[in-house]
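Engineer: can't give you the sequence, but here's the structure:
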């Protein structure tokens, strides 16, 4: 199924919730979105624990 640029730019509320959770849950590190064909296909969270 082909998507139009307008559809590709819209956020899925489930995805938004997962991103907010990842960002709110991390003190040090990175949150990375992997995008393919204009769609987010993967969310990576890499947390660093400072000792």
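Structural biologist: Thanks, I have it. What you see is a predicted model; the values in this text were computed from it and never measured.
Engineer: please count neighbours and contacts with C-alpha atoms only from this point.
Structural biologist: Fine.
Engineer: ok, and what's touching the helix or strand hosting residue 17?
Structural biologist: Secondary-structure element containing residue 17, defined by DSSP states H and E: helix 13-24. Taking contacts as Cα atoms under 8 Å, 6 or more residues apart in numbering, the residues outside helix 13-24 that touch it are 31, 43, 45.
Engineer: alright, now check it against this:
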């Protein structure tokens, strides 16, 4: 897991929505968690899950 520090202080609503959109982009299975402190978005966390399927015709 990697963390990227970004300065959200003073960002307008459009910038925050763009960050949320980026976190959702391409996500097939998982979650996006938005942390708010004192009415300000302070963290956006993306958790992605990869679902593996056995090859067709074979049983696990």
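Structural biologist: Okay, I see it. Nothing here was measured: the structure is a model prediction, and the numbers come from that model.
Engineer: circling back: average gap between the helix holding residue 17 of the first structure and the second structure?
Structural biologist: On superposition with the second structure, the average gap between helix 13-24 of the first structure and its aligned counterparts reaches 1.0 Å (mean Cα distance after the TM-score superposition for the first structure).
Engineer: next, the buried residues of that helix.
Structural biologist: If you call a residue buried by 16 or more other Cα atoms under 10 Å, then helix 13-24 of the first structure has these buried ones: 19, 22.
Engineer: any idea how far the closest residue to residue 49 of the first structure other than its chain neighbours lies from residue 6 of the first structure?
Structural biologist: Leaving aside its sequence neighbours, residue 49 of the first structure sits nearest to residue 28 (Cα to Cα, 6 or more residues apart in numbering; 6.9 Å). For residue 28 of the first structure, the distance to residue 6 of the first structure equals 34 Å [Cα to Cα, to the nearest Å].
Engineer: next: residue 23 of the first structure.
Structural biologist: 26 Å.
Engineer: what span of the first structure is stretch 24-43 of the second structure aligned with?
Structural biologist: Residue correspondence for stretch 24-43 of the second structure in the first structure, counting by TM-score structural alignment: residues 23-42.
Engineer: buried by neighbour count: which residues of that stretch qualify?
Structural biologist: For stretch 23-42 of the first structure, the neighbour count (16+ other Cα under 10 Å) marks no residue as buried.
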